[in-house]
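> Next come a sequence and a model predicted from it.
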Amino acid sequence: MFHPWNFQPGSAADSDVAMENLKKKLSTGDWVLKREYRDNSKNENLNLVADNEAKKVSVWIVQYRDRAKPSLGITATAGCYEVPEGAKVEKF
């Protein structure tokens, strides 16, 4: 499963708060914050990458703070390790 979506906080300051909260939460429980970095774009967007090995899920979050409408780009990736009973795998 690969699922991207976008979240728009009320302001750039709100996106800062959201990223700080995410950094804290993605370092608890089964979550491990794997990378925190600024990309090489003009705005040097903050990126967070975290994994949850127990649930086989990863998340990549990009803070687009310096846009007219600040937002967080969120992409979740999860593996499918077992086909449910009675279902068939579609191959592309």
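Right, received. Where do you want to start? Residues are numbered from 1 along each chain as shown.
> contacts, neighbours, all on C-alpha from now
OK.
> Can you show me the helices along the chain?
Listed in chain order, the helices of the chain (DSSP state H) span 12-25.
> buried ones in stretch 25-37?
26, 31-33 (16 or more other C-alpha atoms under 10 Å).
> ugh, wrong one, stretch 57-70
By neighbour count with 16+ other C-alpha under 10 Å, stretch 57-70 contains the buried residues 57-65, 70.
> Pull the residues that contact stretch 13-32.
Where contact means C-alpha atoms under 8 Å, 6 or more residues apart in numbering, the residues beyond stretch 13-32 that reach it are 9, 33, 48, 50-54, 63, 65, 70-72.
> and here's the other structure:
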Amino acid sequence: MDNTGCGRVAKPSKVRKILGYTPEVREVRQAEDEVNRMSSRLLDAMGISGIPSDLPAAAGPCDAVDPDFTTYYTVDHPWALWEADADDFDTAMENLRSRLPGLGWRITKDGPQHSMFRNPEIKAVHISSGHHVAIRALKKRSGDLKPQISVTLVSPCYKAPEGSDPSRA
């Protein structure tokens, strides 16, 4: 890391080595919009009714190469499907198993979570874009927590265009 100045950013020659790919230069808003669209397609692929949380995707630091969030960034979109009938969760997960490959996703995990309740979990990577998603059908939860389907969608690292600050987008 280059520890001069206020930011600790890996030198460009090291970024590819650390990440295993060269981050695409992309405007933050464009990357956030793409993740929001992908989340919408995932919701549609579930094929059940419910109310999705209303939090948009947001840029954050690409910790591996730029923990100070000055040049490189990722876009995260954690959201949940609420007020869905827990009896429909198996249908949603089965729909995802069958529909994700047709939407360009490769399923990397399909099985119970490593937790007390062993709720179903699907993890996948989008083949062409490198986005990752973890989808959990939380039928059983501790205390008074209501059932939900939890989704965490994360982009690969991007590089902000020259002269822009991804933390201020």
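Looks like it arrived, so ask away. This structure is a prediction, so every number in the text was calculated from the model and none was measured.
> hmm, back to that, quick one: the contacts of stretch 13-32 of the first structure as a markdown table, columns for distance to Ser41 of the first structure too.
Listed next are these as a markdown table, based on distance: C-alpha to C-alpha, whole Å:
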| residue | distance to Ser41 of the first structure |
| --- | --- |
| Pro9 | 21 |
| Leu33 | 22 |
| Leu48 | 15 |
| Ala50 | 21 |
| Asp51 | 24 |
| Asn52 | 28 |
| Glu53 | 30 |
| Ala54 | 33 |
| Gln63 | 12 |
| Arg65 | 12 |
| Pro70 | 15 |
| Ser71 | 15 |
| Leu72 | 15 |
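> so how far does stretch 92-99 of the second structure sit from its counterpart in the first structure?
With mean C-alpha distance after the TM-score superposition for the first structure, stretch 92-99 of the second structure departs from the first structure by a mean of 1.1 Å once superposed.
> Where in the first structure does that stretch fall?
Aligned by TM-score structural alignment, stretch 92-99 of the second structure corresponds to residues 18-25 of the first structure.
> elements contacting the helix or strand Gly60 of the second structure falls within?
Assigned by DSSP states H and E, Gly60 of the second structure falls within strand 58-61. Applying 3 or more C-alpha pairs under 8 Å, 6 or more residues apart in numbering; DSSP states H and E, we find strand 58-61 of the second structure packed against helix 28-46, strand 72-82.
> wait, which of those is closest to Met116 of the second structure?
Proximity to Met116 of the second structure (C-alpha to C-alpha) singles out strand 72-82 among these, at 20.1 Å.
> helices and strands around the closest one, which ones?
Short answer (3+ C-alpha pairs under 8 Å, 6+ apart): strand 72-82 of the second structure packs on helix 28-46, strand 51-52, strand 58-61, strand 148-154, strand 158-159.
> Which one of the buried residues of stretch 25-37 of the first structure is nearest to Gly86 of the first structure?
Nearest member of the buried residues of stretch 25-37 of the first structure to Gly86 of the first structure, counting by C-alpha to C-alpha, is Trp31, at 31.8 Å.
> now the closest one: how far from Leu72 of the first structure?
From Trp31 of the first structure across to Leu72 of the first structure, the span is 19 Å (C-alpha to C-alpha, to the nearest Å).
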